[in-house]
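Novice: I need the structure of the sequence given here:
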Amino acid sequence: MELVLALVTAFIVLSGSAFALVAAIGLNRFPDVYSRMHAASKAGTVGSGLLLLALGLHSGDPAVFARALAGFFFFVLTAPVSAHLLAVAALKAGYPMTNRSVINQIMDVNDE
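Specialist: Model (predicted):
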């Protein structure tokens, strides 16, 4: 049973690390601040959440796992909201979108 738990934890750590790597690559490769925020809020949240869950699972203590699970849900619930608010603030501050962006839905909603 301990071997299965160690293998599951290792798989979750590797998955979380892969998502964090994809987020880091997205932060470096995407052309504008809005695309970078998307990479950080989506892949970064999943990566850090999976790493937190792996920590809670590896501890073997139900109380630690419950706190790790609560932290995971906190990440999932707050990161998209904060990324949206940062994108609206960046747009209002005048940061331009890349020429490859097709539509600006934030200003369409705020203009009405």
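Novice: could you use CA atoms for every contact and neighbour count after this?
Specialist: OK.
Novice: list the contacts for the residue nearest the centre of the chain?
Specialist: Geometric centre of the chain, nearest residue: residue 45, 2.1 Å, by CA atoms, centre = their mean. When contacts are counted by CA atoms under 8 Å, 6 or more residues apart in numbering, residue 45 touches 75-76, 79.
Novice: looking at the residues you listed, which are in helices?
Specialist: 75-76, 79 (DSSP state H).
Novice: how about the helices in the protein?
Specialist: Counting by DSSP H, the helices of the chain are 2-29, 33-59, 62-93, 105-111.
Novice: between those, which one is closest to residue 99.
Specialist: With CA to CA as the criterion, residue 99 lies closest to helix 33-59 of those, at 12.2 Å.
Novice: so what's residue 26 closest to, chain neighbours aside?
Specialist: Leaving aside its sequence neighbours, residue 26 sits nearest to residue 39 (CA to CA, 6 or more residues apart in numbering; 5.4 Å).
Novice: for comparison, sequence B:
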Amino acid sequence: MPLYLEIIICISLLIGAVFLLIGSYGLIRLPDIYMRLHSPTKASTLGITGVLVASMIFQSHLKGSFSVQELLITLFLLITAPVAANMIAKTALHYRKKPLERTQNQELMETIRDREEPQKPSES
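Specialist: All right, here's what the predicted structure looks like:
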């Protein structure tokens, strides 16, 4: 394997590892569930993307053609992580988990929680 590919793979792995470490630390350290959601959905997703990019480069070199599997995994993660975070936040909101006192716009939480489904237009 050429030296420049090894350097690119190592840099990508290091960047991914740093973001994964930051995401893991944030998950432990942040005080409430609403803040904790940012850590795994942003930093950890970026970290996994760095590791998968390194794997894609390595596998493409081994096979001699472009490796699509890692790209599909990355796209799947980038699509599902925000959806999962949204669902977790909605669950915490409906279970009335209290945010920190210094959180702004807390009055909007009651409005969002008590919101009704939009009415379907009546068929005539």
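Novice: thinking again about what came up before, who wins on neighbours among the contacts of residue 45 of structure 1?
Specialist: Within the contacts of residue 45 of structure 1, most neighbours by other CA atoms under 10 Å means residue 79, with 19 neighbours.
Novice: aligned to it, what sits in structure 2?
Specialist: In structure 2, the residue matched to residue 79 of structure 1 (TM-score structural alignment) is residue 81.
Novice: what does residue 101 of structure 1 give?
Specialist: So residue 101 of structure 1 corresponds to residue 103, using TM-score structural alignment.
Novice: how many neighbours does that match have?
Specialist: By other CA under 10 Å, neighbour count at residue 103 of structure 2 equals 10.
Novice: tell me how far it lies from residue 95 of structure 2.
Specialist: For residue 103 of structure 2, the distance to residue 95 of structure 2 (CA to CA, to the nearest Å) stands at 18 Å.
Novice: near the residue nearest to residue 26 of structure 1, how many other residues are there?
Specialist: 24.
Novice: what does residue 94 of structure 1 give?
Specialist: Residue 94 of structure 1, neighbours per other CA under 10 Å, totals 9.
Novice: columns distance to residue 1 of structure 1 on top of the contacts of residue 45 of structure 1, output as JSON lines?
Specialist: Listed next are the contacts of residue 45 of structure 1 as JSON lines, based on distance: CA to CA, whole Å:
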{"residue": "75", "distance to residue 1 of structure 1": "30"}
{"residue": "76", "distance to residue 1 of structure 1": "30"}
{"residue": "79", "distance to residue 1 of structure 1": "35"}
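Novice: of those, which ones are shared with structure 2?
Specialist: Contacts conserved in structure 2 for these, counting by both residues aligned by TM-score structural alignment, their matches' CA atoms under 8 Å: 75-76, 79.
Novice: now the closest residue to residue 98 of structure 1 other than its chain neighbours: how far from residue 52 of structure 1?
Specialist: In this structure, residue 98 of structure 1 finds its nearest non-sequential neighbour in residue 32, 5.9 Å apart by CA to CA, 6+ apart. Using CA to CA, residue 32 of structure 1 is found at 29 Å from residue 52 of structure 1.
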